[in-house]
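> Return atomic coordinates for the entry below.
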Amino acid sequence: MGKLHRTFRNIINSTDLSFQRKFDINWKNRMTAIIGARGVGKTTWILQQIKQRFPNLEQVLFASLDDLIFSSRTLVDVVDEFYAYGGRFLFLDEVHKYANWSQELKNIYDSYPDLKVVFTSSSILNIYKGEYDLSRRVIQYQMDGMTFQEFLELKYQIKSPALTFEQILDHEYEVQLAEIGEEKVLSYFHEYLSEGYYPFTIEPNFHFRLKKALEQVIDIDLLKIESMTLAKGQKIKKVLAIIADMVPYKPNISALSKKINIHRDEISLAFHLLERARILNLLIADTKGFNVLPKPEKIYFENTNLAYALSSEPEIGNVRETFFLNAMKNAGLAVNESKKSDFLVSRKWTFEIGGRNKTLQQIKGLENAFIVQDGITRGALQALPLWAFGFLSNTFLKES
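Model prediction:
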């Protein structure tokens, strides 16, 4: 315990509070899970919260579950000792790296009613899956990558308020333009599309670091969480490599199966695992049927930074669609394929995405339909600027 406390104090002392993600949880919950892709800032956010909310660190412990101490002691043993010395707030990082996490978290929850636990994990982890039922015990939150709003604050110290979906549709982005500068907004936005989704954007070698993080997702996280073999991991890499230069990809699973000699069921599973890992976004048709693994109509990268990191030269039209889909989904809006345009949002609004020369022809005669244009700073009537969706608020509590 002494080593854990010393490590914790050292980390807290060096935690910077100058920039913080637009994210929050309900602190009244007894046990909270924060899941998200590698690199979105889960660990940093927790440390910042500890530093601000808990002046008495004697009651607090932060520990990463890949610490060597857990190779000789169980998590339950450590918590028993921590609680006996007055500990009441426990923060656990990388819980998926601890083999018996599900059973021991259940035991901790049941044994210590006044102990609050917050833990992080890969977005691949299904905390409600497995032998030990955590569904009645854990409240789960998803941390997404940064919005354009957050990128501007982190990289350029430009602060301006978020926008609601309705405000964007009503062209209410004057405040944002004034703060950014109308002459700079498009330049900043295209920088964000290339390398602004992850907080390590301010560090060197961004795309190299992002590719290494993706390798770890497949080589470590998927293998550990899904108990996959290395051979299956290699097959998933093959699937990703083939579609990388083709997104948005309209999947022909039979053809892809023959091309890389993988059973079609394994390809479908690979698509959905990569979506859970926040590497892909699957666009599903607007149907009312139920399918555990529905066939996607189109496959996109989860965010535009991945397109620039993995594709030799991403096509700008695809990048625009990828950004729009990501912004909608991260804001909690349902997005489906549209039979008449690019996207159908919440089964009500139709959106066609394009450049500054895109006309209204494709949405002519449609209700609740908009053209979303890149390359413009302001829109009018049914034409909306693409950059404005980077201010769409995703700060509501995403409990599941």
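> When you work out contacts or count neighbours from here on, use the C-alpha atoms and nothing else.
OK.
> Enumerate every residue touching residue 96.
When contacts are counted by C-alpha atoms under 8 Å, 6 or more residues apart in numbering, residue 96 touches 121-122, 125, 221, 224-225.
> Tell me, how many residues neighbour the closest residue to residue 271 other than its chain neighbours?
Distances taken as C-alpha to C-alpha, 6 or more residues apart in numbering put residue 280 closest to residue 271, at 7.5 Å, once the chain neighbours are dropped. Burial measure for residue 280: 22 neighbouring residues, criterion other C-alpha atoms under 10 Å.
> follow-up on the earlier one: of the contacts of residue 96, which is the most crowded?
Most surrounded of these: other C-alpha under 10 Å gives residue 122, at 25 neighbours.
> mind listing what's buried in stretch 33-52?
Buried residues in stretch 33-52, counted by 16 or more other C-alpha atoms under 10 Å: 33-48, 50-51.
> Sort out which of these are in strands and list them.
33-36 (DSSP state E).
> Would you map the helices across the stretch 201-350 of the chain?
206-216, 223-225, 230-243, 253-260, 264-276, 304-310, 316-330 (DSSP state H, counting those that start in this stretch).
> Which of those helices sits closest to residue 393?
Taking C-alpha to C-alpha, helix 316-330 is the member of those nearest to residue 393, at 8.8 Å.
> Which neighbouring elements make contact with the closest one?
On a contact count with 3 or more C-alpha pairs under 8 Å, 6 or more residues apart in numbering; DSSP states H and E, helix 316-330 meets helix 304-310, strand 335-337, strand 349-354.
> Now show me the structure for the sequence below, then we'll compare the two:
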Amino acid sequence: MRDILNRVLENCELTFERLRLSLPDKKRPFYEKLNIDNTRGALVYGQRGVGKTTFLLDKIRNKNFLYFSADNPLISSLPLYDFVQEIFKKGYEGIVIDEIHHSNSWSLNVKALFDDYPDKYIWISDSSNLMLKKSVADLSRRFVQYRIPMLSFREYVYLVTGRLTEKIDIFNFQKSFLSDISELNILKLFNDYLNFGIRPIFFEGEYCSRLKNLIEKSLYSDIPFYVKSIQDSHLRLMNAIIGHLLISPVPTINVSGMCSEWGIGKEKLYDILYVMEHSELINIVRKKNKHNYSKGSKIFLSDPSCYHCFRGDIGNVREAFFVLSMKELYELYASDDEKECDYIVNNKKFEIGGRNKKRKNAEYIVSDDLDIPLGNRLPLWMAGFQY
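Prediction:
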């Protein structure tokens, strides 16, 4: 067994060296806020394709750490504890284990390694906080959690143009920030970002094909790991919900109609929506003080570029982006009265629409065809400059 462990370990060393040499020159600015260096036990999570692996590889490129992915067939067949023990025996100060859920009894093994090797660093990553909810009881006292969100528009502009601007507080900004982007075709960049720039996989080309593969992996590979009782019919229903949200001009679902069509009860449908939300496949915007999905809630695909890549109804893209950006920083609710406004953010009323959108009783109107702020009218792209 030890000979096998050593052969696999050498393979991991070779793979890690290749990955280290292929790291991109430009990194997501968001990485700078993740103070992981002195954290002995770290759990990094976020949707597939947001840059978790790049972040971790960059952090350990000059450390005496070893990286490997638990979905590697050579590794998934080995006892995790024994394999990591062999790595530590070789003198490594820490490990990074990607796609940790592929390892059998991973939480028990990681907990034991953390306790048995108090001088070693153990960093793990995965794609969903559903995994955390299942196993965090064993790890919460030991492991610090770090979430990596979707790429912000501010980050996209930096990665594409090299221009890194200050973050904007959308509730209290100085117009002087406009001088930082004055030479940029900001609306063209924003359109490109919404269509094929929400995840940094755009560097690799074939964005839409890659995105479709990531969505399928999340749906059909990841979720069955996290929710063992899930049935094939439930996965097909999730796919149907995604399809419905893609083409529906109204960002919601008919609960009674869907229950009737699929032969399930409301509670089961709510459970499925919960799984999809916590897998970050969808964003549900509820009314204030409504904790479950309820009438009047809005549902969007969490990645706005899905509407373009899957040839959906692009009418919901601007709201999907607004929700994605604002939800990252603030409490966000659907309005109780749509005659008043669309959303309540930080106790302020927001209305989303084009240049000629009427104000209603909103304090802010957010327009997708506006390049600079004008009075209480804000360009939609500004929501993406907040992180």
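> Report the TM-score for the pair.
Overlay of the two chains. TM-score (TM-score structural alignment, normalised by the length of the second structure): 0.89; 372 aligned residues with a C-alpha RMSD of 2.1 Å.
> Could you export the helices and strands packed on helix 316-330 of the first structure as JSON lines, including mean neighbour count and distance to residue 21 of the first structure?
As requested, these are exported to JSON lines (neighbours: other C-alpha atoms under 10 Å; distance: least, C-alpha to C-alpha, whole Å):
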{"stretch": "helix 304-310", "mean neighbour count": "22", "distance to residue 21 of the first structure": "18"}
{"stretch": "strand 335-337", "mean neighbour count": "22", "distance to residue 21 of the first structure": "25"}
{"stretch": "strand 349-354", "mean neighbour count": "22", "distance to residue 21 of the first structure": "28"}
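> and of these, who's closest to residue 173 of the first structure?
The closest of those to residue 173 of the first structure is strand 349-354. By C-alpha to C-alpha, the value is 18.7 Å.
> elements contacting that closest one?
Packing partners of strand 349-354 of the first structure (3+ C-alpha pairs under 8 Å, 6+ apart): helix 316-330, strand 343-345, strand 369-373.
> For the second one, give me the average deviation versus the second structure.
The one in question is strand 343-345 of the first structure. Superposing on the second structure and averaging over aligned pairs (mean C-alpha distance after the TM-score superposition for the first structure), strand 343-345 of the first structure comes out at 1.0 Å.
> What lines up with residue 257 of the second structure in the first structure?
In the first structure, the residue equivalent to residue 257 of the second structure is residue 255, according to TM-score structural alignment.
> swap that for residue 375 of the second structure, please
Counting by TM-score structural alignment, residue 375 of the second structure corresponds to residue 381 in the first structure.
> for residue 18 of the second structure, same thing?
Looks like residue 18 of the second structure aligns to residue 10 there (TM-score structural alignment).
> Kindly provide the distance from its match to residue 62 of the first structure.
Separation of residue 10 of the first structure from residue 62 of the first structure (C-alpha to C-alpha, to the nearest Å) stands at 11 Å.
> Looking at the two, which is more packed in?
Taking other C-alpha under 10 Å, residue 10 of the first structure and residue 62 do not tie; residue 62 has more neighbours (23 against 10).
> could you say which helix or strand contains that one?
Per DSSP states H and E: residue 62 of the first structure is located in strand 60-64.
> Mind giving me the packing neighbours of that strand?
By 3+ C-alpha pairs under 8 Å, 6+ apart, strand 60-64 of the first structure packs against helix 2-13, strand 89-93.
> CSV for these, including distance to residue 250 of the first structure?
Formatted as CSV, those follow (distance: least, C-alpha to C-alpha, whole Å):
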stretch, distance to residue 250 of the first structure
helix 2-13, 46
strand 89-93, 37
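> Number of residues surrounding the corresponding residue of the second structure for residue 283 of the first structure?
Alignment note (TM-score structural alignment): residue 283 of the first structure maps to residue 285 of the second structure. Using other C-alpha under 10 Å, residue 285 of the second structure has 23 other residues around it.
> For residue 285 of the second structure, which non-adjacent residue is spatially closest?
Nearest residue to residue 285 of the second structure in three dimensions, chain neighbours excluded: residue 298, at 5.0 Å (C-alpha to C-alpha, 6+ apart).
> Tell me which residues touch residue 378 of the second structure, please.
Residue 378 of the second structure is in contact with 364-367, 370, 372, counting by C-alpha under 8 Å, 6+ apart.
> among these, which recur in the first structure?
Retained in the first structure (both residues aligned by TM-score structural alignment, their matches' C-alpha atoms under 8 Å) from the contacts of residue 378 of the second structure: 364-367, 372.
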